[in-house]
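Engineer: how would this look folded up:
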Amino acid sequence: MRKIPWVVAVVALAVTVMSGWAGTVTAAKSDIELYGYIKLDAVYDTQRNVAGDITLWTHPESIDGKDNEFNMTAKQSRFGLKITAPEMEGGPKITGKLEGGFYGVASASSSLASPHKNSLRIRLAYVDLAYDEWSIRAGQDWDTIIAIIPNAVNFTYFGDQGSPGYRRAQFRITKKTTMGATKLTTAVAAARTIGDLDVDRNGQDDGVDSGLPSVQAIATLETPWYTEKNLKLSVSGLYGQEMLDVMSTNNTVVKVDEHDYDSWMGMVSVYLPLASKLAAQGAVWKGQNLTAYEAGINQGINATLRTEVRAEGGWVQLVFDPAKKWNFNVGAGMDDPNDADLNAGGRARNQYLMASVWYKMNDQVHWAFEYSNLETSFKGLPAGAGKDEGVNDRFHGAVFYYF
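Structural biologist: The predicted structure follows:
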């Protein structure tokens, strides 16, 4: 029988501490603020890619030929509620967020899956209990390891192309320390372990089968710089496990928990102001078995070789804000799985170049255009004349209406 995970004890301790801090609730209802946006995306791709409305990697010419696409969708539109609870005398500030969108599984997995009948999904759903220096967040939020996200019209923020991270259920404790004008923020979280698409085909998520949560942690130093904006430097990492069973040819379990596969990542992120209106930002990372974190080009476990897929990569971006209504970005990124961990035909490298411009007509209506060049290389495909890779030029226009 497995031992009770340590996270249960942590949660129990937090509940005990919070109950000791509880104060008197002022008789009032929670304040609820509606927010969100409506968005239309129109995209032309010079080469077929996965998966149409969004882009993760490009199909190789040697298999699919040269095949362009045009996609148009409004399913990145989203809505949410910001909730503020009544004040507590001597207690924490309690807030919550509930946010949804329309990139559910049925509508995101294929451009053929009812592109005008989109599936609702939860993006964010958490409660936050904040004191002066400590806070607890419980629910679904962005991965704790994420410090900086690239400016992108691309819905996936260049996931599986060098920019890792996603959202998942977690229990996070954060500590803020102020040292003059410098601020240090540290956080640790126990998060749901999401597996690599049920590799053993036993009908059970391989991450859930491990019986343990994953652990994520981050430390972020924010300090004054020679410009009016602060320098931000973050170091983060994660560790988790997936478990695979041995299955028979008729798909019955022969041996339970036969092999465990580790997931880990280390990442360094930086936001570096260069001038009052110019900044550089980016991240570098390394790890293994990172399918659930939008890294490794959706390759985490190689069941044939019985090994984790190692990968490394990163992204960099220059951000220029010449005026209140304008924003310009240029950048590049790479996701590079280790070829030794891949079978023939495996996705060996993703690398992109991008440039985008944003125009804020007013507080509600924003326009954006992004060009990106994505090159996906494959292991062992016939070389020559670009046939062993997929190259896509993507022209992406969007309009937002914020409310």
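Engineer: C-alpha from now on. contacts and neighbour counts both.
Structural biologist: Noted.
Engineer: Tell me how far the closest residue to Tyr261 other than its chain neighbours lies from Asp206.
Structural biologist: Spatial nearest neighbour of Tyr261, chain neighbours left out: Glu242 (5.1 Å); criterion: Cα to Cα, 6 or more residues apart in numbering. Distance, Glu242 to Asp206, by Cα to Cα, to the nearest Å: 5 Å.
Engineer: one step back: ok, the residue nearest to Tyr261 touching Asp257?
Structural biologist: No: between Glu242 and Asp257 there is no contact, the gap being 9.4 Å when judged by Cα atoms under 8 Å.
Engineer: Look at the two and report which has more neighbours.
Structural biologist: Glu242 (27 against 15; other Cα atoms under 10 Å).
Engineer: Just confirm the more buried one is within a strand.
Structural biologist: Yes: the assignment for Glu242, made by DSSP: H, G, I helix; E, B strand; the rest coil, places it in a strand.
Engineer: which ones are touching the closest residue to Asn154 other than its chain neighbours?
Structural biologist: Among residues not flanking Asn154 along the chain, Ile54 sits closest, at 6.9 Å (Cα to Cα, 6+ apart). Neighbour list for Ile54: 108, 154-156 [criterion: Cα atoms under 8 Å, 6 or more residues apart in numbering].
Engineer: if we go to 7 Å?
Structural biologist: Applying Cα atoms under 7 Å, 6 or more residues apart in numbering, we find Ile54 in contact with 154-156.
Engineer: Could you also give me the structure for this next sequence, so I can compare it with the first?
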Amino acid sequence: MMTTRMKALLLAASALSVTGTLAYAQDAQTQAELDALRARVEALESADSSPAEGDFRIGNTTLDVYGYVKADFFYDFDFDQGDTAFVNVIGEPSAATDGTFGATVRQSRIGLRTTTPSGIGDIGGQLELDLFGSGGTAELRIRHANITIGDQFLIGQYWTNFQPLDTYPTSVEFNGPVGIAFARVPQLRYTGQLGGNAQFAVSLEENVSGSNSDDPVLTASAEYNDGTYIARGAVLYGKANSGSVEVDQTGFTASASVRPWQGGLFQVNYVTGEALGPYLIGLGDAIVGGQANDVDGYTVEFRQDLSPKWNVGIAYGRENYDLPTSTGTLSFTELETIHVNAFYKATDNLTLSAEYIYGERNDAPTGRTFDGSRVQLAAQLNF
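Structural biologist: Sure thing, here's the model as predicted:
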């Protein structure tokens, strides 16, 4: 694992490199600022004591570099679902296979968090990237990029406030079960306390890709979380467009989680709405034939710690749409998934995992049902 000092030197060296390139076009004042930055780097190099584990400082700003390297190996038995176990392709003739092996490191990610004290509270920053760029290649992609002011304000890209983040099912593969909201969007969010272990949040967000709307989305949520019990509800309102047709986009989620005994976890998520498909794992069409496409979905998960190093789980997900979404030669109104997995914590930083994934979808016009299975193994090193 990279040491704190090494992280500091690498980031500082990058800053010096960029600044040095620009320095040719700068005046004497800028050169003085460059010298001051070099002095800071030298101070970091010669410091007798190191900052807290995982952190280092530049001025009064604390920085933390985090992320993980993850290698995934998978085998599709019936239909080639790609790097992300995309259940929508099950049944498509172009994806049919007698067995396909694949491997990817694209889920690996790196992030930087900063914290700077100020008169209006701590100012935080987050920039997180992974390798799930377009075209199936390992290209950098922004996951999160935001600014926080105290515990109240978030400005920038983060998980949508509509998503039940604290009760999201655990999986080895990237997506997880269908039947749950999943989106990262630019937003302006305010979070307030309701007393005790409860809080609320309201946000103004950009609509997700697939809704094709230039109008903002409004969300509100309330959550109780005491570490043993979680209860959450959220609502969403926006617009969706298809050609000249515009419809209301509405959504509601309800989530609950309980730890019934030592090491046990049981949680459920329910979502319903109109024109809401682009927010869900299944990515159903928001509008079909000029009408809003209503959808209901849910997930159920049970997990159990077997020891300090082992935990296992099973999660079921389902989505039901009123109107069919075309996927090429076929279309669907129903999707189902089952994830059965096990995680082994080899060290504090290294986790090994295995998962069996079963997916099922229908072909709406004919009523036929198609299914596909996958086995996936992974190794993940956190830093």
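Engineer: What value does the TM-score take for this pair?
Structural biologist: Here the TM-score for the pair of chains, by TM-score structural alignment, normalised by the length of the second structure, is 0.79; 322 aligned residues with a Cα RMSD of 2.2 Å.
Engineer: rewinding a little: tell me which helix or strand the aligned residue in the second structure for the residue nearest to Asn154 of the first structure sits in.
Structural biologist: Using TM-score structural alignment as the criterion, Ile54 of the first structure maps onto Ala85 of the second structure. Using DSSP states H and E, Ala85 of the second structure maps to neither a helix nor a strand.
Engineer: which stretches of the second structure form helices?
Structural biologist: Along the second structure, the segments classed as helices by DSSP state H run 4-22, 28-46.
Engineer: Distance-wise, check Gly359 of the second structure relative to Val89 of the second structure.
Structural biologist: 10 Å.
Engineer: So the two - more neighbours on which side?
Structural biologist: The neighbour comparison of Gly359 of the second structure against Val89 (other Cα under 10 Å) goes to Gly359, with 27 against 24.
Engineer: thinking again about what came up before, now, of the contacts of Ile54 of the first structure, which are buried?
Structural biologist: Neighbour-count burial (16 or more other Cα atoms under 10 Å) is assigned, among these, to 154, 156.
Engineer: Pull the number of nearby residues for Ala364 of the second structure.
Structural biologist: Ala364 of the second structure has 17 nearby residues by other Cα under 10 Å.
Engineer: what's near enough to touch the spatially most central residue of the first structure?
Structural biologist: The first structure has Tyr166 as the residue nearest its centroid, 2.3 Å off, counting by Cα atoms, centre = their mean. Counting by Cα under 7 Å, 6+ apart, Tyr166 of the first structure touches 142-143, 293-294.
Engineer: That one -> the second structure?
Structural biologist: Under TM-score structural alignment, Tyr166 of the first structure pairs with Ala183 in the second structure.
Engineer: And for Met72 of the first structure?
Structural biologist: Match for Met72 of the first structure (TM-score structural alignment): Ala103.
Engineer: That match is in contact with Tyr75, isn't it?
Structural biologist: No: assessed by Cα atoms under 7 Å, Ala103 of the second structure is found out of contact with Tyr75, at 8.7 Å.
Engineer: can you tell me how far the residue nearest to Asn154 of the first structure sits from Ile194 of the first structure?
Structural biologist: Note on Ile54 of the first structure: its distance to Ile194 of the first structure, by Cα to Cα, is 21 Å.
Engineer: in the stretch 51-200 of the first structure, which spans are strands?
Structural biologist: Counting by DSSP state E, counting those that start in this stretch, one finds strands in the stretch 51-200 of the first structure at the ranges 57-58, 69-73, 78-84, 88-89, 93-101, 121-130, 134-142, 167-179, 182-191.
Engineer: Which elements pack onto the first one?
Structural biologist: So that's strand 57-58 of the first structure. On a contact count with 3 or more Cα pairs under 7 Å, 6 or more residues apart in numbering; DSSP states H and E, strand 57-58 of the first structure meets strand 49-50, strand 365-378, strand 389-402.
Engineer: what would those look like in JSON lines with distance to Ser119 of the first structure?
Structural biologist: Formatted as JSON lines, those follow (distance: least, Cα to Cα, whole Å):
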{"stretch": "strand 49-50", "distance to Ser119 of the first structure": "18"}
{"stretch": "strand 365-378", "distance to Ser119 of the first structure": "25"}
{"stretch": "strand 389-402", "distance to Ser119 of the first structure": "20"}
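Engineer: wait, which of the ones you listed is closest to Pro150 of the first structure?
Structural biologist: Among these, strand 365-378 comes nearest to Pro150 of the first structure, with 12.7 Å by Cα to Cα.
Engineer: can you give me how far the longest strand along the first structure is from the chain middle?
Structural biologist: In the first structure, assigned by DSSP state E, the strand with the most residues is strand 253-275. Offset of strand 253-275 of the first structure from its chain centre (Cα atoms, centre = their mean, to the nearest Å): 12 Å.
Engineer: list the buried ones in that strand?
Structural biologist: Neighbour counts over strand 253-275 of the first structure (16+ other Cα under 10 Å) mark 260-274 as buried.
Engineer: Find residues that contact each of Glu242 and Asp206 of the first structure.
Structural biologist: Contacts common to Glu242 of the first structure and Asp206, judged by Cα under 7 Å, 6+ apart, are Gly195.
Engineer: Burial check on the closest residue to Gly82 of the second structure other than its chain neighbours, number of neighbours?
Structural biologist: Leaving aside its chain neighbours, Gly82 of the second structure sits nearest to Gly102 (7.9 Å; criterion: Cα to Cα, 6+ apart). Neighbour count for Gly102 of the second structure, taken as other Cα under 10 Å: 14.
Engineer: distance of the closest residue in space to Val25 of the first structure that isn't next to it in sequence from Thr95 of the first structure?
Structural biologist: Closest residue to Val25 of the first structure apart from its sequence neighbours, by Cα to Cα, 6+ apart: Met88 at 4.7 Å. Distance, Met88 of the first structure to Thr95 of the first structure, using Cα to Cα: 12 Å.
Engineer: between the two, who's got more neighbours?
Structural biologist: Thr95 (19 against 16).
Engineer: didn't that one look like it was pressed against Tyr126?
Structural biologist: No: using Cα under 7 Å, Thr95 of the first structure is not in contact with Tyr126, being 8.5 Å away.
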